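**Student:** Turn this into a structure:
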Amino acid sequence: MTAVTSVLFVSLIAVGVYSSSALNSKELLLVHVISRHGARTPVDTYPTDPYINDTFYPVGWGQLTNEGKQDLFRLGQDLRKRYDEFLGDQYSTDLYYSQSTEVDRTLSSVQVINAGIWEPKGDQKWSSLNWQPIPVHYEPLNKDTLLLVRKTCAQYEIELRNVMMSLEVQEKLKLNKEIFEYLEIWSGNKIEDFDDVQDLYSTLYAEESFNLTLPEWTINVYPEKLYEMTTYSFHLRAYNTILTKLKGGVLLKKIIKDFVMKKDGTLKPKGRKLFVYGGHDSTIANLLSALKIFKPHVPDYAATIVLEFSRNRFTNEYGVEVYYRMSIDHPLEIKQLPNCDTFCPLDDFLRITADVVPENWDLECYTSDPNFVPSEPEGP
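**Tutor:** The predicted structure follows:
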């Protein structure tokens, strides 16, 4: 066991002890887990990329790597350790639900997480394979309104364009003009804004993670300078309440609805205990923003948000605890929403997040402007 693994294991056990010690007073009812996919091969390239003609055979472009599979399996095992008593050892569709975006690497990631959680036991052990098939649900990419929110939302685009034209952003663009020019010269890509920088950073990070040697010119800008600008790109996409509501607010609304229905006894199936969602770095960043706990960073491969819903047996108070794991090599840490305890009473949780939860996403996305032309969908 490596030092990093030891630290992680001890940290998770410590959180588990906290949960176990609270069992006399706290009854865990429902858990939502949202994770970024594991390590992948590059999705994009750039004109001067020395690996531009690489096929990454047999993995392919933008696919989950063996390292990514190992990390997500480990995440699944960690979830099993944490919720072993809560879940029991028999998988059922009533108990557990997993969903992904319609992207190979996220679908594969959730499959591996499922394998880590649900090792077949008893009569569910159907062969010598220590594995059982678990359904992974998804929405078509162009209709995704939960994890990637890729369906066209006119008001989101209009507001984002306004933010990009704001004095703050324009000044920031001017301050980074020399770096943009440097990146254009050496990468061959047109670098006009912070999203362009994020695309390049993601490619370099994926190549480095795949043990490829980066070109010498990157030493002057990677990782520090590109990382800083990439974090700003994430910040801009949830810059204000409108943007946050129309992206991360959609998933948060689903989570809140499930918590409320669990409390009222109307959640179906009634025995549901765990939801696992597989998404992207933007999924993580947008949900953290909706929870009002996003700090400037790039959510790493396998970054994970956990929301636990429980009831205090003594006071009968329902509440939410939020945990975040920045990467597979970071501990799962409890987070505190603004103006609330770490165990945030459900009513307070609803009040704190009310301004970023859409009432009717389709109506709030609508524009009557006949001149509006939607942008081409980006990524993943």
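
**Student:** When you work out contacts or count neighbours from here on, use the C-alpha atoms and nothing else.
**Tutor:** Will do.

**Student:** Span of stretch 259-275 from start to end?
**Tutor:** Chord length of stretch 259-275, first to last residue, is 11 Å (CA to CA, to the nearest Å).

**Student:** what's the answer for stretch 309-321, then?
**Tutor:** The straight-line separation of the ends of stretch 309-321 (CA to CA) is 7 Å.

**Student:** So which elements touch the longest strand anywhere in the chain?
**Tutor:** The residue-count maximum for a strand in the chain (DSSP state E) belongs to strand 26-36. Contacts defined by 3 or more CA pairs under 8 Å, 6 or more residues apart in numbering; DSSP states H and E place strand 26-36 against helix 248-264, strand 274-279, helix 281-290, strand 304-312.

**Student:** I'd like those laid out as JSON lines, including mean neighbour count and distance to I242.
**Tutor:** Listed next are the helices and strands packed on strand 26-36 as JSON lines, based on neighbours: other CA atoms under 10 Å; distance: least, CA to CA, whole Å:
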{"stretch": "helix 248-264", "mean neighbour count": "20", "distance to I242": "9"}
{"stretch": "strand 274-279", "mean neighbour count": "24", "distance to I242": "22"}
{"stretch": "helix 281-290", "mean neighbour count": "25", "distance to I242": "11"}
{"stretch": "strand 304-312", "mean neighbour count": "22", "distance to I242": "22"}
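
**Student:** this one next, for a side-by-side:
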Amino acid sequence: MATTDLFHIRTEEAPHMPAPISTTGVIGWMRQNLFSSISNTVLTIIGILIAYSLIEPLIQFALIDAVWTGQNREACLPQDGGHSGACWAYVKAYFPQFIYGRYPSEEVWRVDIVYALFLLLLVPLAIPNVPFKRLNAILFLIVFPVIAYFLLTGLVIGDLVVLPIVETAVWGGLLVTLVIAVTGIVASLPLGIALALGRRSKMPIIRTVSIVFIEFWRGVPLITVLFMSSVMLPLFLPEGVTFDKLLRVLIGVTLFSAAYMAEVVRGGLQAIPKGQYEGAMALGLRFWPMMYLIVLPQALKLVIPGIVNTFIGLFKDTTLVLIVGMFDLLGQIQSSFTDPTWSTPSTGHTGYLFAAMVFWCFCFGMSRYSIFMENKLHTGHKR
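**Tutor:** Model prediction:
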């Protein structure tokens, strides 16, 4: 036997072969994540059955049996003993009230401008690579609130009525929900950071005041805060001094959220290694430059999930303002149930389903954006 018959030497590169179809694409992902073992397969099948049992009736109610057009309740009543689906005709009829509340119809263009300005300033602020971030932040945090305030409430200069006054008592729907949520989110974050720094301060007075503030607001439920701000606070004010009910709610929600935000930020501050503080002090940085340039950027990056979780909780807690007589989105939907024109067995379910969809869209959007920012900002912390 010749020596060359015992082995083979390849003189050219072997052709590239595609990976087995069972390890790539959708099939590969399913094999790896859903059917990688007998136990995972059983759990996957059980999960599919549970999801089907929940989703199938929802699709049946919201889409298949739904009523999309109609002038009154007659269109949404069950026909021939059948099941009544979602009454989307009712949502269409009440949609302006769900968005604007009882805001005067001839003045809703002012609310539309506020919505448009909010989006035009928020979108570029949220995109990392858009230039002029400092100018954008100034416009969003300082200029926009002033413009929005006068647009929504009105403007009177002397005897000249530039914009008719619209009392906050007639505000409602998504407008109130966004005003409370956005104000609470924007105001509670810097206040929470200040409280977190104060709680870690070496000055006893500042530390004690911060601890008392945080523990007080964390020790009472938000519903109690709203009752106190709306009902009890006016009793302690001097005679003739009043605060707008919406302003009282905004202050209560902001202080309540700031206490929880402070604990989230404090967790991030404690996660920063001591060497970062020592390195900053070795460079000659004083307290505030050290916090602004070295410590806080790292701490806030670490607690993005906690911060966004607090924001989401605050956004959903805005529904509690109904108990003090303010009709946010959910309150406006509930008040519509008393209208006999659209009183059907499916009206309530449809209204709550619509509210759930709106809240889910906002909360899911905040959640996905936080994940995007985590992936963009992580530097060696991701596991």
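
**Student:** what TM-score do we get after superposing?
**Tutor:** In this superposition the chains share a TM-score of 0.27, using TM-score structural alignment, normalised by the length of the first structure; 166 aligned residues with a CA RMSD of 6.6 Å.

**Student:** In CSV, list the helices and strands packed on strand 26-36 of the first structure along with distance to K81 of the first structure.
**Tutor:** Output for these, formatted as CSV (distance: least, CA to CA, whole Å):
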stretch, distance to K81 of the first structure
helix 248-264, 23
strand 274-279, 14
helix 281-290, 23
strand 304-312, 14
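
**Student:** Quick one: closest of those to S98 of the first structure.
**Tutor:** Closest to S98 of the first structure of these is strand 274-279 (CA to CA; 4.7 Å).

**Student:** what are the ranges of the helices in the stretch 51-200 of the second structure?
**Tutor:** In the stretch 51-200 of the second structure, the helices defined using DSSP state H, counting those that start in this stretch lie at 88-100, 108-126, 133-138, 144-153, 174-199.

**Student:** and R82 of the first structure, that's in a helix?
**Tutor:** Yes: assessed by DSSP: H, G, I helix; E, B strand; the rest coil, R82 of the first structure belongs to a helix.

**Student:** Isn't it up against A14?
**Tutor:** No: with contact defined as CA atoms under 8 Å, R82 of the first structure does not count as touching A14 (10.0 Å).

**Student:** The two - which one has more neighbours?
**Tutor:** More neighbours surround R82 than the other of R82 of the first structure and A14, with 18 against 14 (other CA atoms under 10 Å).

**Student:** Find the residue closest to the more buried one in space, skipping its chain neighbours.
**Tutor:** G16 (5.7 Å; CA to CA, 6 or more residues apart in numbering).

**Student:** buried sites along the one helix or strand the one you found maps to?
**Tutor:** Element membership for G16 of the first structure (DSSP states H and E) is helix 3-21. Across helix 3-21 of the first structure, burial judged by 16 or more other CA atoms under 10 Å covers 8-9, 11-13, 15, 19.

**Student:** and what of stretch 29-38 of the first structure?
**Tutor:** By neighbour count with 16+ other CA under 10 Å, stretch 29-38 of the first structure contains the buried residues 29-38.

**Student:** got those as TSV, with distance to I242 of the first structure columns?
**Tutor:** Formatted as TSV, these follow (distance: CA to CA, whole Å):
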residue	distance to I242 of the first structure
L29	31
L30	29
V31	27
H32	24
V33	25
I34	22
S35	24
R36	24
H37	27
G38	30
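
**Student:** so what secondary structure elements neighbour the helix or strand where I352 of the first structure lies?
**Tutor:** I352 of the first structure belongs to helix 346-353 when assigned by DSSP H and E. Helices and strands touching helix 346-353 of the first structure, as assessed by 3+ CA pairs under 8 Å, 6+ apart, comprise strand 318-325.

**Student:** thinking again about what came up before, remind me what the helix holding G16 of the first structure packs against, helices and strands.
**Tutor:** Using 3+ CA pairs under 8 Å, 6+ apart, helix 3-21 of the first structure is in contact with helix 66-87.

**Student:** helices or strands next to the next helix or strand after the helix it packs on in the packing?
**Tutor:** Using DSSP H and E, the helix or strand that directly follows helix 66-87 of the first structure along the chain is strand 96-100. Judged by 3+ CA pairs under 8 Å, 6+ apart, strand 96-100 of the first structure is in contact with helix 104-117, strand 137-138, strand 274-279.

**Student:** quick revisit: hmm, the residue nearest to R82 of the first structure is touching L79, no?
**Tutor:** No: the criterion here is CA under 8 Å, and G16 of the first structure misses it with L79 at 10.2 Å.

**Student:** re earlier: what angle sits between the helix holding G16 of the first structure and helix 66-87?
**Tutor:** Orientation of helix 3-21 of the first structure against helix 66-87 (axes from the mean of the first three to the mean of the last three CA atoms, to 10 degrees) gives an angle of 20 degrees.

**Student:** Can I get the buried residues of helix 3-21 of the first structure in a markdown table including distance to K253 of the first structure?
**Tutor:** Formatted as a markdown table, those follow (distance: CA to CA, whole Å):
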| residue | distance to K253 of the first structure |
| --- | --- |
| L8 | 31 |
| F9 | 32 |
| S11 | 30 |
| L12 | 28 |
| I13 | 30 |
| V15 | 27 |
| S19 | 25 |
